[in-house]
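S.K.: Sequence plus predicted model, see below.
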Amino acid sequence: MSEPVCVQAQETLDAAARRLKKENIGALPVCQHDRVIGMITDRDITMRGVADGRNVGEMTVREAMSAEILFCFDDDTTEEAARIMLESHVQRLAVLDRVDKHLTGIVSMTRLSGGASERRPYEVIFYKTFFDHQGHSHHSELMRIAVAQGTKEQAIATATRQFEEMKEVKSWQQLANGYDVISVHVDAQGATVEEREPTSEREARILRRAREIWEREGTPEGRDEEIWALAAGEIDREDHLVE
């Protein structure tokens, strides 16, 4: 394994990128004080910073990191470390001391077996819905959170907790109208395939109802949140009556 190098959660992506270059590594544990809270990779910086047009001198590491930390212990075998990485679809693990859980290093699949970089299996994208002057609905992305392990339901739970913590709200629905889930897998030919799923049928129904209300009320401007709330209330009342 390599020596441990951390980046603090509130540092910028620019600072993280410089540290990755200086250390000639592809991933860094993200720390908040003495606690490891996630992992950020060079791909995270590229895809959630540069490619999304964000200012990497202002965007924080916490906004781009994976929402959880994958690790093994320093007395685990290399086979155990490789198993965790393969099952979790990641290429790097933090290595912790078994006694005090402090970070002692980083181990990579490349060093173990020469493997190539892989995508994380899930990304949860929180969005706000608005309507343009022609009545077409659009999603404005609020935050994208990568999750490296677990089922889709567990990934959504992890991402919503992260979103609420970072935005300092009790419920993600206070700021977002919904979320999409991008799942990543490798097909039989070895190609990486992405599949994007909307939040749920409820959000799809609310979107259709919001369009109806918007048109019924004369296509008003600046009332997106109000109309969404009206549509959500109607759908939830209808579901309650059915139950």
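M.R.: Noted; the coordinates are in hand. This structure is a prediction, so every number in the text was calculated from the model and none was measured. Residues are numbered from 1 along each chain as shown.

S.K.: rest of the way, CA atoms for contacts and neighbours
M.R.: Noted.

S.K.: Roughly how far does the most centrally placed residue in the chain sit from T158?
M.R.: For the chain, I145 is the residue whose C-alpha lies nearest the centre (Cα atoms, centre = their mean; 1.2 Å). Distance, I145 to T158, by Cα to Cα, to the nearest Å: 9 Å.

S.K.: hold the first one in mind and look at this next one:
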Amino acid sequence: MTQLVRDLMTTDLVSLPPDAPVRQAAQAMRQQDVGAVLVVEDGQLRGIVTDRDIVVRGVADFDDLAACALGDVCSDQLLTVAPDDAADAAIARMREAAVRRIPVVENDRPVGVLSLGDAAMERDPDSALAEISSEEANT
């Protein structure tokens, strides 16, 4: 039986609007122990910002990070999947695009996030990625 994205995705979404300060996203990531925040406006997915985006596009480019909003640093050319897509196909697309997380969208609204770490914990729990992904945060 084909495993679906919905079987592997997390539904505990962390989302903020595009005008939210980058610091708020970083604090949410720390509090929720996640590596990405969905950028949502009027219920519609507008982008995704990762911890790496904050460093590479925020810290590296803005002298005053307090003036930096999520819309300034998020990835807005999104690769998305649907909950009923085959998990293998979604993971293959993630590999091709070299991304670790992908928003799951249904009826133009975000309903989850699929991460390689989540997939590894489900499919290969003894792998290094699964072990790292299941560890407590080191905050």
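M.R.: Good, I have the coordinates. Computed from a predicted structure; not experimentally measured.

S.K.: which residues sit in contact with the residue nearest to the centre of structure 1?
M.R.: Applying Cα atoms under 8 Å, 6 or more residues apart in numbering to I145 of structure 1 gives the contacts E63, A64, M65, S66, A67, E123, V124, I125, A159, F163.

S.K.: okay but A82 of structure 1 is in contact with L112, surely?
M.R.: Yes: using Cα atoms under 8 Å, A82 of structure 1 is in contact with L112, at 7.3 Å.

S.K.: Who has more neighbours out of the two?
M.R.: A82 (21 against 14; other Cα atoms under 10 Å).

S.K.: what do we get in structure 2 for the more buried one?
M.R.: Counting by TM-score structural alignment, A82 of structure 1 lines up with I91 in structure 2.

S.K.: Check A232 of structure 1 too.
M.R.: A232 of structure 1 maps onto nothing in structure 2, by TM-score structural alignment.

S.K.: picking up where we left off before, which residue numbers in structure 2 go with the host helix or strand of the residue nearest to the centre of structure 1?
M.R.: For I145 of structure 1, the host element (DSSP states H and E) is strand 137-147. Per TM-score structural alignment, strand 137-147 of structure 1 has no counterpart in structure 2.

S.K.: List of residues touching the helix or strand harbouring T129 of structure 1?
M.R.: Assigned by DSSP H and E, T129 of structure 1 belongs to strand 122-131. For strand 122-131 of structure 1, the surrounding residues in contact (Cα under 8 Å, 6+ apart) are 137-149, 152, 155-156, 159, 175-184, 224.

S.K.: Repeat that for stretch 65-76 of structure 2.
M.R.: Stretch 65-76 of structure 2 is contacted by residues 17-23, 25, 39, 46-50, 53-54, 57-59, 62 when judged by Cα under 8 Å, 6+ apart.

S.K.: Quick check, the match of A82 of structure 1 in contact with G117.
M.R.: No: using Cα under 8 Å, I91 of structure 2 makes no contact with G117, being 11.0 Å away.

S.K.: mind listing what the residue mapped onto V81 of structure 2 from structure 1 touches?
M.R.: Aligned counterpart of V81 of structure 2 in structure 1: C72 (TM-score structural alignment). Residues in contact with C72 of structure 1 (Cα under 8 Å, 6+ apart) are E80, A81, I84, L93, A94, V95, L96.

S.K.: how close does the helix or strand containing C72 of structure 1 sit to structure 2?
M.R.: Using DSSP H and E, C72 of structure 1 sits within strand 71-73. Strand 71-73 of structure 1 differs from its equivalent in structure 2 by a mean of 0.7 Å after superposition (mean Cα distance after the TM-score superposition for structure 1).

S.K.: Now the helix or strand following that strand: buried residues?
M.R.: Going down the chain from strand 71-73 of structure 1, the next helix or strand is helix 78-88, by DSSP H and E. With burial defined by 16 or more other Cα atoms under 10 Å, the residues of helix 78-88 of structure 1 counted as buried are A81, A82, I84, M85, S88.

S.K.: Lovely, talk soon.
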